[in-house]
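Q: Predicted structure and sequence below. I'll ask about it afterward.
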Amino acid sequence: MFFGQFGLIKLNMEKRVLVLNMDHSPVAVVTVQKAFVLIFLEKASCLTYYESLTIRTVSMSYSYPAVVRLNEYKNIPFRGVLLNRVNLFRRDKGECQYCGSKKNLTIDHVIPKSKGGKTNWTNLITACNRCNVTKGDKTPEQSGMMLRSKPFKPSLAYFLAEYAERQAEEWLPFLTVKAY
């Protein structure tokens, strides 16, 4: 934001920029300001732009970057997706994995802890309170309840592709989605 002739003006810079490593693996999502710094310092190259957006200065107009690739490979230690309530609900699209309801959601162990079930990506699902109580301390097979989809461990690319489908279609060709 800055003060212009007509008062406070908000710059249109809310779109994010996908940063890829030299091998095209996703590294981060940054602001357009950070992307411009990477490009200006020749640490990154722009691979694609947002078609309808430009950034204008007094004397120049720049294309708005959508995806940039680092010019040197950076060894970034693998930091898988954090297993937490928010990410679990995002993976399951905010729906009960038994009936599809979007109300009164909880977390359910597919194989109950009392039967040796672990607290991990492949054993946790989103379930509505009604289905969770109905299933109780049984496996889905024992309770006669079918899962709508098999639980999996999502990758960073999975969540980035989900975001891209809603906010940044320009990213999609650069994201190969794998459910590890």
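A: Received, thanks.
Q: make it CA atoms for all contacts and neighbour counts henceforth
A: Will do.
Q: What about the closest residue to Arg91 other than its chain neighbours, how many residues nearby?
A: Counting by Cα to Cα, 6 or more residues apart in numbering, Arg91 lies nearest to Pro154, which is 7.2 Å off, once chain neighbours are set aside. Each residue near Pro154 was counted by other Cα atoms under 10 Å, and the total is 21.
Q: who's in contact with Pro154?
A: By Cα atoms under 8 Å, 6 or more residues apart in numbering, Pro154 lies in contact with 81, 91, 178-180.
Q: isn't Cys131 right up against Glu95?
A: No. With contact defined as Cα atoms under 8 Å, Cys131 does not count as touching Glu95 (11.6 Å).
Q: quick one: secondary structure of Ala127?
A: Of the three states, Ala127 takes strand according to DSSP: H, G, I helix; E, B strand; the rest coil.
Q: Count the residues that sit near it.
A: Ala127 has 30 neighbours, counted by other Cα under 10 Å.
Q: residues contacting it?
A: Residues counted as contacts of Ala127 (Cα under 8 Å, 6+ apart) are 95-98, 105-108.
Q: Put this next to the previous one:
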Amino acid sequence: MRTLVLNAGFEPLAVVTFRRALALVLNGKATIVEIVEDDPVWGIGVRFDRPSVIVLTRYVKIPYGRLVPVTRRGVLRRDAHRCGYCGQAASTIDHVVPRSRGGEDSWENLVACCLRCNSVKGNRTPAEMGWRLGVTPRMPFGPSWAVRGLERTVPAWEQYLAPAVAA
């Protein structure tokens, strides 16, 4: 069970486990905004509502100049799990400029790729293959990328994430 954590100004901050969210609420560091209906947690003689969204009682300053770290999961998410060459479902990533030719592990050099295109391309550049990239690889930006742990959303979170996703 996951819980969305909002800053005191209601900006999305992170997604945490239910246990961490309950600890924040019980210690007075957060309040519950939304609960998961019909799924309480029982302690010894105590019933706790399972939080779906909580808001911190104090504002936490976040550095906005923070770079998004390059990860395989992040590249697939940025490219919507679609191959940068043929547009089919992608499960791997590919270096546009191969590492053996000086290509780096950077947002600008990595694209999501299907197994077929990755195997055919091998150690060549798209220009050598006569291929064109369907996307322009770049570092993702916006508040939705600053929310730690947000890979899939819950419908109850949409109203809190809408400004972040639209940016």
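A: In hand now; what should we look at? Note that the structure is a prediction, hence the values are computed from the model and not measured.
Q: TM-score of the superposed pair?
A: Aligned and superposed, the two chains score 0.71 in TM-score terms (TM-score structural alignment, normalised by the length of structure 2); 158 aligned residues with a Cα RMSD of 3.5 Å.
Q: sorry, back to before: who wins for neighbours among the contacts of Pro154 of structure 1?
A: Ranked by the number of neighbours (other Cα under 10 Å), these place Arg91 first, at 20 neighbours.
Q: From Trp107 of structure 2, how far off is the counterpart of that one in structure 2?
A: In the superposition onto structure 2, Arg91 of structure 1 corresponds to Arg78 when matched by TM-score structural alignment. Here the criterion is Cα to Cα, to the nearest Å. By it, Arg78 of structure 2 lies 10 Å from Trp107 of structure 2.
Q: Let me see the ranges of the helices in structure 2.
A: Along structure 2, the stretches classed as helices by DSSP state H are 18-26, 72-78, 115-121, 126-129, 143-146, 158-166.
Q: Can you tell me which of those helices is nearest to Ser100 of structure 2?
A: With Cα to Cα, the closest approach to Ser100 of structure 2 among those belongs to helix 115-121: 13.5 Å.
Q: Which strands or helices does that closest one pack on?
A: Counting contacts by 3 or more Cα pairs under 8 Å, 6 or more residues apart in numbering; DSSP states H and E, helix 115-121 of structure 2 is packed against strand 92-95.
Q: which strands and helices sit next to the strand it packs on?
A: In terms of contacts (3+ Cα pairs under 8 Å, 6+ apart), strand 92-95 of structure 2 is packed against helix 72-78, strand 110-113, helix 115-121.
Q: The first one vs structure 1, average distance?
A: With both structures laid over each other, helix 72-78 of structure 2 and its partner residues in structure 1 are 2.4 Å apart on average (mean Cα distance after the TM-score superposition for structure 1).
Q: Identify all contacting residues around that helix.
A: Residues beyond helix 72-78 of structure 2 that count as contacts (Cα under 8 Å, 6+ apart) turn out to be 82, 90-93, 107, 110-112, 140, 151.
Q: let's see 7 Å
A: Taking Cα atoms under 7 Å, 6 or more residues apart in numbering as the criterion, the residues outside helix 72-78 of structure 2 that touch it are 93, 111-112, 140.
Q: Go through these and say which is closest to Thr125 of structure 2.
A: For Thr125 of structure 2, the closest of these turns out to be Val111, at 12.5 Å, with distances computed as Cα to Cα.
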